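Colleague: Would you be able to build a 3D model of this:
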Amino acid sequence: MFPTGTVHDDTVTTLLFSVAVLGALLFAGVLLRLGLRFLRRLFLPAALIGGVLGAVLGPYGLELFPQSMVNTWATFPGILISVVFAPMLIGTRLPRAQETYRLVMPQLLFGYMGDLLLIGIPLLIGGALLTPLLGANTMFGTIIEVSWPGGHGTAGGMGPVYSDLGWNSGGDLVLASATFALVFGIVVGMVLINWGARRGHLTQFNHGCSTGQQPDIIPGANRDSSGSVTLSKDLVDNLAFHSALVALAVLIGWVLQYLMEFLVPGMPLFPLAMIGGAVVQVVISRTRLGAAVDLRTLRTLQGWALDVLVVAAVASIAVPIIVENAVPLTILLAASALVTVGFFAWAGPRLFRTDWFEQAIVNFGTLAAVASVGLMLLRSVDPELNTVASRAYALRAPFFSPVLGGGLITALLPTLAATYGPATVGGIALAGVFLLYLLARVLRMWTTPRLAPQPT
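Modeller: Predicted coordinates for the structure are as follows:
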């Protein structure tokens, strides 16, 4: 039912040592990012750099770290992803759809259509080509949705799901795919930005196409707080209180997982922990403690869990599995890259009437990698956030993130593909894209793109 077995002293000591080494790798990633200029230009986060360093020093590289330690690291992502998802709906209120309809609906249409394309096309390629001709697993096509919009966090957390479904290689492949997607999203995103600048599509055109990247070590005057103290320290420490809220959300998720086991066997914990967070929010908002919830503190907890998750996940990648599946993985990545760029160019100027390039580029970065890459690309073209893109993108999050791009459907996708087959699930996803296209037409949100004047 619930994991209530005894954890012995030597196990706890081993766990602590493994976490300490991960912390050292993360710190090394910070030093490398600060010391090597090309890593900064590529916007590679310290967690990813530290994870790659761990893989280089592991059993498939210099063999400094033993396989037993790497195996311990491999268990962390499946646990930490629940900590990342649990606070998502705590302390938040859904925006009123009627007030933000014109701003949010194009963002939702673009996000859902693009995400469903990255589900449908890879699954159809997997079912029609990779499985029958190359012997790939029937869930092979699901790795794009899990690793591209989902990012390293979701990819790392989904490893146990693939293993439970009988595909042990899935976890390593989604992590490799997520790493490629991160670099692809940044590099190709900057290429698209320079193309948009030359074509006159940027509203805030600045001829230099500055990246808008802030210093790695932020000056004192520009530093933001990572959280506010909302309760007296005589009562409880601020971080401890918010950690307790996350813990309650995870516990509720565990109960939901147990209850759902009779209906949906193998349901992962992390999306249910997010629902648990919604339950916590509903209850606590009716009490005096509702005013004590600080979003920045919750985001700090999420950020900590995500950084450690990424280091552990990347450091524990099994390199031989990547090499063994190089051909089908390359085909899937290339096809997904073409789909993402093509959808950006096709749907962007047709769905967004205002600041189309800025609104489309933030979604491109999110589809190709993660939300942080999308926001980085947006800051590159709109450093002062003067366009509507940042507000529209933020408002769409409560209606999108719980569902796709690492949400509930993403979590269920491998199970659906294994149960009903990649062709069926992929066909349904593409049918969803077509229905959303028709909806955009009916709502008169699909328009003829306006040609931008060429810069002189």
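Colleague: Could you use CA atoms for every contact and neighbour count after this?
Modeller: Will do.
Colleague: The helix or strand Val246 falls within packs against which elements?
Modeller: Using DSSP states H and E, the element containing Val246 is helix 238-260. Applying 3 or more C-alpha pairs under 8 Å, 6 or more residues apart in numbering; DSSP states H and E, we find helix 238-260 packed against helix 67-85, helix 269-284, helix 295-315.
Colleague: Which one, of these, ends up nearest to Gln204?
Modeller: Judged by C-alpha to C-alpha, the one of the helices and strands packed on helix 238-260 that comes nearest to Gln204 is helix 295-315, at 29.2 Å.
Colleague: If we go by neighbour counts, what in the closest one is buried?
Modeller: 295, 297-299, 301-302, 305-315 (16 or more other C-alpha atoms under 10 Å).
Colleague: returning to what we had before: tell me the buried residues in the helix holding Val246?
Modeller: So for helix 238-260, counting by 16+ other C-alpha under 10 Å, buried means 238-239, 241-243, 245-258.
Colleague: To compare against the first, here's the next sequence to fold:
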Amino acid sequence: MTVYTILVDFACASILILIGMLLRAKFKFIQRSFIPASLLAGFLGLALGPNFLNILPFSEDIGSYAGIITIFVFAAVGINGFSFSPGNMKKDINRMGAYATYKILCIGLQMSIPIIFSILVISKFAPEINNGFGLLLAAGFYGGHGTAAAVGTTFENLGWETATDLGMTAATGGILAGIFGGLIFIKWATRKGYTHYVKNFSEISEDLKTGLVQPQNRTAMGNDTVSPIALDPLAFHLALLIVPSGLGYLLNNYIATTWGLEFPTFTIAFLLALLIYILLGKGEKGVYKYVDSKIVDRLGSAATDFLVFYGVASIKLPIVVEYALPLGLLMLSGVAVVVVMLIVIGPAMNYESWFERSIFVYGYSTGVFAIGLTLLRVIDPNNKSKTLTDTAVVGPLNTPLELFAWSAGPVMLLSGQHWTFVGIFLAISIGCFVIARIFKWWYWKIPLGGRPPVPLDRNEDVI
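Modeller: All right, here's what the predicted structure looks like:
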């Protein structure tokens, strides 16, 4: 493998991604499905690549790119730090408290129910699967291709060679369930009158359908925080992400060779990036004011598109066929969990704008944040439900649970501590129900059609 091999691999990937974007922009049936261009490209890469027709000159190393890109994506999350404001937390405490409890409950159920189902039911049909099989559902559905690659790599380091391919398949199935299922539920909710900001599915903007933003609707991708005379702003932000990514890999190798401990590289990179975020310092005296979080988001999102492509294009079809029955059963259990969270627990734990908030959680519980954002923008294009605002405030509460699951989960599940792992997340789930009842964040008996929207702030105009 040479640098030119990498160049050809990414050139082929880029060609297919551009073709995917062209297909999205031109064909109505693709627009109606809202399939991302990178996912379309991934299917083309799978069909034309070495695992099927073998037409394109991909190298045999394309399966390794997803794991490397994952490190970069998690570094982007760390560099942006945590957005937590106690002042906002005190305002509208009931709405945000109920929403935070709902989001944490989603994690608890996705980390426990599929694993229980896998151990007690799927293993009867496929005795060869191990106790970690159920975690691939949560990694693929809740975490997306990036987390599936990271968790799959961790499982591979522990001796489970097919984990990454199965995780990528679960992630692909999750995105499809998120997009197609989300659109079905949006149409159902608009017919029932449960939506507040878009009453007709046909009102969706052309920008969302085609993926091409018209000039009058465009927004800035970021600001120049350093002078291009000294250093290009994009190079500056790119360096901020590559540093913890590379150092995370080196530090993890050092830890492994010195103490014999195995940690996911993406976790080390995330922690190093978070340390850089802290050292840069926020406020007037800090250096962090020269970091534009929007540029960091764009770099991380761009990497995610290539991650989705390589995650799908490198799937080994014989492995998927071999595990077709257990994998199909596992994904059905995952779909059942997220559907119950949307139409049963969603309205029970969200009072104002219950559907807008629940469909967003459904979206990122079946793929990535971008899927949730896409579904939300379909029915709440101006964030009047304050779903994104509340997510920014309560989002850090999820991070420790996710890091624990992705880092410690594979080790616990393969070392005989599977019921301990499941018990932790079941206890978290039960705790969420108890908290919701204690603080009266339980709206089970209130009719769905009579729920109000989130009230506008005084300085907020009705659009």
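Colleague: so stretch 368-376 of the second structure corresponds to what in the first structure?
Modeller: Aligned by TM-score structural alignment, stretch 368-376 of the second structure falls on residues 370-378 of the first structure.
Colleague: What separation is there between the counterpart of Gly144 of the second structure in the first structure and Ser177 of the first structure?
Modeller: Aligned counterpart of Gly144 of the second structure in the first structure: Gly151 (TM-score structural alignment). Distance, Gly151 of the first structure to Ser177 of the first structure, by C-alpha to C-alpha, to the nearest Å: 9 Å.
Colleague: got it, and Pro414 of the first structure?
Modeller: Counting by C-alpha to C-alpha, the gap from Pro414 of the first structure to Ser177 of the first structure is 16 Å.
Colleague: I'd say Gly407 of the first structure and Pro271 touch.
Modeller: Yes: with contacts counted by C-alpha atoms under 8 Å, Gly407 of the first structure reaches Pro271, the gap being 6.4 Å.
Colleague: So between the two, which is more surrounded?
Modeller: Set Gly407 of the first structure next to Pro271 and count neighbours by other C-alpha atoms under 10 Å: Pro271 wins out with 26 against 21.
Colleague: Now do the contacts for that one.
Modeller: Applying C-alpha atoms under 8 Å, 6 or more residues apart in numbering to Pro271 of the first structure gives the contacts 82, 85-86, 253, 402, 407-408, 411.
Colleague: Leu44 of the second structure: what's its closest spatial neighbour, skipping adjacent residues?
Modeller: Distance criterion C-alpha to C-alpha, 6 or more residues apart in numbering; nearest residue to Leu44 of the second structure, sequence neighbours excluded, is Leu16 at 6.9 Å.
Colleague: Same question for Val146 of the first structure.
Modeller: Ala155 (5.7 Å).
Colleague: Check Tyr277 of the second structure too.
Modeller: Ile79 (5.2 Å).
Colleague: Aligned counterpart of the one you found in the first structure, please.
Modeller: So, by TM-score structural alignment, Ile79 of the second structure is matched to Ile90.
Colleague: Could you give the number of residues near its match?
Modeller: Applying other C-alpha under 10 Å, I find that Ile90 of the first structure has 27 neighbouring residues.
Colleague: residue contacts, it?
Modeller: 277-278, 280-281, 293, 295.
Colleague: what about 7 Å?
Modeller: Residues counted as contacts of Ile90 of the first structure (C-alpha atoms under 7 Å, 6 or more residues apart in numbering) are 277-278, 280-281.
Colleague: Likewise for Ile359 of the second structure?
Modeller: Contacts of Ile359 of the second structure (C-alpha under 7 Å, 6+ apart): 182, 342, 375-376.
Colleague: Looking at the helices and strands packed on helix 238-260 of the first structure, spot the one closest to Val433 of the first structure.
Modeller: helix 269-284 (23.5 Å).
Colleague: and for that closest one, what span of the second structure is it aligned with?
Modeller: On the basis of TM-score structural alignment, helix 269-284 of the first structure is assigned to residues 265-280 in the second structure.
Colleague: ok, and for that stretch, which residues are buried?
Modeller: Result for stretch 265-280 of the second structure [16+ other C-alpha under 10 Å]: buried residues 265-274, 276-278, 280.
Colleague: circling back to that earlier point, just the angle between the helix holding Val246 of the first structure and helix 67-85, please?
Modeller: 90 degrees (axes from the mean of the first three to the mean of the last three C-alpha atoms, to 10 degrees).
Colleague: roughly how far is helix 238-260 of the first structure from the heart of the chain?
Modeller: In terms of C-alpha atoms, centre = their mean, to the nearest Å, the centre of helix 238-260 of the first structure is found 21 Å from the chain centre.
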